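S.K.: only geometry, no sequence info:
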């Protein structure tokens, strides 16, 4: 993730549990697993038990790294442990244990969430000073994140006392503003550009901020992108014993409901603007694109009854793991757009092609926050989420997307 060019106070996020608390919860979960195995609620071979313990230790170590600590959340340790354990168990032929461990991890997640929420509610709200009234969008985000905005007088530097940071809008104007900024620097307060604060709190990059200088391709983390490609292939291969039977079942449902073709192929635009053929289970009528490409809308008559169910729980996207193996896509990334829409966006949105610096994904930051889009306003919002992902592409953000994807699949959020 790109480091912000200012010392940003992170207390607006939930205060994080210490390593001691994480070790305490991990110890309780280990004890709970041993008790469950002793009472024969779950059968855990010794080798599988130690692989799970190793996964937990690795997750604890990884979450202490600065990059992960910035994105710390209640889901991180339990989810990361489960992902690592799943890979290890599949590798040694103990795949059935993966599903059996889910209830244990849900208990772990619930306990850690309660502890973190309690810590958050007991901590004082972050106080940020503003020289200008915050925008309506930022005001709403401040309220959601328990941040208290305090108006600062440019004529009275003493109004900076008791603040955690000072928010400025663009370049300071006038001698009085410069005077306040000088006092803030002497008091070692964080000086935060309002645009970047809005970006951090909303998870979106305003299209007005996307220009030649918003981010450079050289600022990415090529090492992470290299490892991400390897993890995409590894996870797809390890998950194949689960994915293939599930896809076979979905294929049969599609066939008996609406006949052939079972699969739907469509040209999309991938990394570096290269076109590729995306594949998914067909969820619309055979002549769905007779009038040309169009976004799916709420209650779209082209969608079959079974197709609505598949789209609701994202089961129609399963064949795209083939695109992942081919290198056309990643598991996580901005959704690939149709060529016609890409050409239109490139003409109207500056730096739109920077969206193609990363591989498109089966799931992404926009999908877990917004869902499907069917209007110009929603498309604009989706692109703002996509640009945020491009700018902040990192392992912690990808893990957050994985967790929110699980919730999306379980709830059917944002389906069309």
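M.R.: All right, it came through fine. All figures in this text were calculated on a predicted structure; none of them were measured in a lab. Numbers count the residues shown, from 1 in each chain.

S.K.: make it CA atoms for all contacts and neighbour counts henceforth
M.R.: Will do.

S.K.: Checking residue 278 next. Helix, strand or coil?
M.R.: Classification of residue 278 using DSSP: H, G, I helix; E, B strand; the rest coil returns strand.

S.K.: residues contacting it?
M.R.: 265-268, 320, 323 (C-alpha atoms under 8 Å, 6 or more residues apart in numbering).

S.K.: Apply 6 Å and report the result again.
M.R.: 265-266 (C-alpha atoms under 6 Å, 6 or more residues apart in numbering).

S.K.: which residues in the stretch 1-150 of the chain form helices?
M.R.: Per DSSP state H, counting those that start in this stretch, the stretch 1-150 of the chain carries helices over the ranges 19-38, 46-63, 66-70, 76-91, 96-100, 102-122, 136-144.

S.K.: Presented hereafter is structure B, for comparison with structure A:
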């Protein structure tokens, strides 16, 4: 029986020393807040009026520590990013609870606790080395693409022979030789797990192998029951909270678009959404008014159809700000696969296996594929982006969405993948 792949970035199970480390960290977080807020005796000596805030800080630290471990189970994540995103999320949640409850609290106290928690957990992740697996690899098929990936001691087996490893990996589609089949059976009798190379490839690259999931993808995946509703509520709150900053920015971009070239400020186009249904997506116009008079086509690097303002707004994703309307309307989410033009979606559905499955979730302003691959122009690049989209769907969760948000901010500041 093929076993699931244990993420190579996952750490050992929690030990007594880990509990002691985090216990000391919680005490230091509370003391740091008191030291920074020494001028307020309400927080230097913990009293009845501060129990609520202190309890929330303890809760936030524990939640962030657990979330960091969960975040490291995803592919293409690093230690510091995971710790920062996790701690920031939980302390922002604590701040929101304190503000909504209208209880008195110290912002200095919260800031001090946040900084100590970040430094403490980052130090622990640096000192505590992740597992380095020793894996045996039976050559053939997708297995040939694995050597060199990840911090793994690869043992490539040229002939069936016994090696001391944690697991043996094989591609069932290319392991039909009787000698290898007998070898696999012998390893199983020794208690050595058998890993599917597709699962290992997915855990190391953040992508799904289309070849190995063409028949079984839907059998092992179902849309979570509760999280889509949480995600919808989060989308609405995020859009509404961003309006004080977003509206002035959108007005500025709209003015620049109007001054830069003739034509409408907004551009409406039919896109394919969840379930394959069509909707009208809105964005700021970035091309000339006659850009698609000869039909739709992918944007190229240095495309002469793009206006001066359009080139800047595309680079920093400012042209997509009006899509907050589509998010509020329920046609899109903030995070999901890229929304594709109806004509291209129909074309790719015929050319690329599994392509229609990306429509099982709402398209998004950003997503796992967008932050790792960027813009796709053509069937080949779209196929590669699909491998990221399917990974996102299989691992759909709050923790993965948090990582995507952080990576998106990095993408916006660097202009990665824009055309």
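M.R.: Nice, I can see it. In this text the structure is predicted, and so the values were computed from the model without any measurement.

S.K.: Tell me which of the helices of the stretch 1-150 of the first structure sits most buried.
M.R.: Most buried of the helices of the stretch 1-150 of the first structure, by mean neighbour count (mean count of other C-alpha atoms under 10 Å): helix 76-91, with a mean of 21.

S.K.: That helix vs the second structure, average offset?
M.R.: In the superposition with the second structure, the average deviation recorded for helix 76-91 of the first structure is 4.2 Å (mean C-alpha distance after the TM-score superposition for the first structure).

S.K.: What is that helix packed up against?
M.R.: helix 46-63 (3 or more C-alpha pairs under 6 Å, 6 or more residues apart in numbering; DSSP states H and E).

S.K.: Counting by contacts, list what the helix it packs on packs against.
M.R.: When contacts are defined as 3+ C-alpha pairs under 6 Å, 6+ apart, helix 46-63 of the first structure sits against helix 76-91.

S.K.: Show me what the helix it packs on is in contact with.
M.R.: 52, 55-56, 59, 95, 98, 105.

S.K.: what's the longest helix in the first structure?
M.R.: Using DSSP state H to define each element, the first structure has its longest helix at helix 222-258.

S.K.: Include distance to residue 308 of the first structure when you put the helices of the stretch 1-150 of the first structure into TSV, please.
M.R.: Listed next are those as TSV, based on distance: least, C-alpha to C-alpha, whole Å:
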stretch	distance to residue 308 of the first structure
helix 19-38	39
helix 46-63	37
helix 66-70	36
helix 76-91	29
helix 96-100	26
helix 102-122	27
helix 136-144	33
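
S.K.: Figure out which of those helices is closest to residue 400 of the first structure.
M.R.: helix 76-91 (7.6 Å; C-alpha to C-alpha).

S.K.: How about the contacts made by the counterpart of residue 390 of the second structure in the first structure?
M.R.: Residue pairing (TM-score structural alignment): residue 390 of the second structure is matched to residue 387 of the first structure. Contacts of residue 387 of the first structure were listed using C-alpha under 6 Å, 6+ apart, and they are residue 205.

S.K.: Residue 387 of the first structure sits in which helix or strand?
M.R.: Per DSSP states H and E: residue 387 of the first structure is located in helix 376-392.

S.K.: compared with the second structure, how much does the very next helix or strand once past that helix deviate?
M.R.: Downstream of helix 376-392 of the first structure, the first helix or strand assigned by DSSP H and E is helix 395-411. In the superposition against the second structure, helix 395-411 of the first structure averages 1.5 Å from its aligned positions (mean C-alpha distance after the TM-score superposition for the first structure).

S.K.: what's the angle between helix 395-411 of the first structure and helix 376-392?
M.R.: Put simply, helix 395-411 of the first structure runs at 140 degrees to helix 376-392, going by axes from the mean of the first three to the mean of the last three C-alpha atoms, to 10 degrees.
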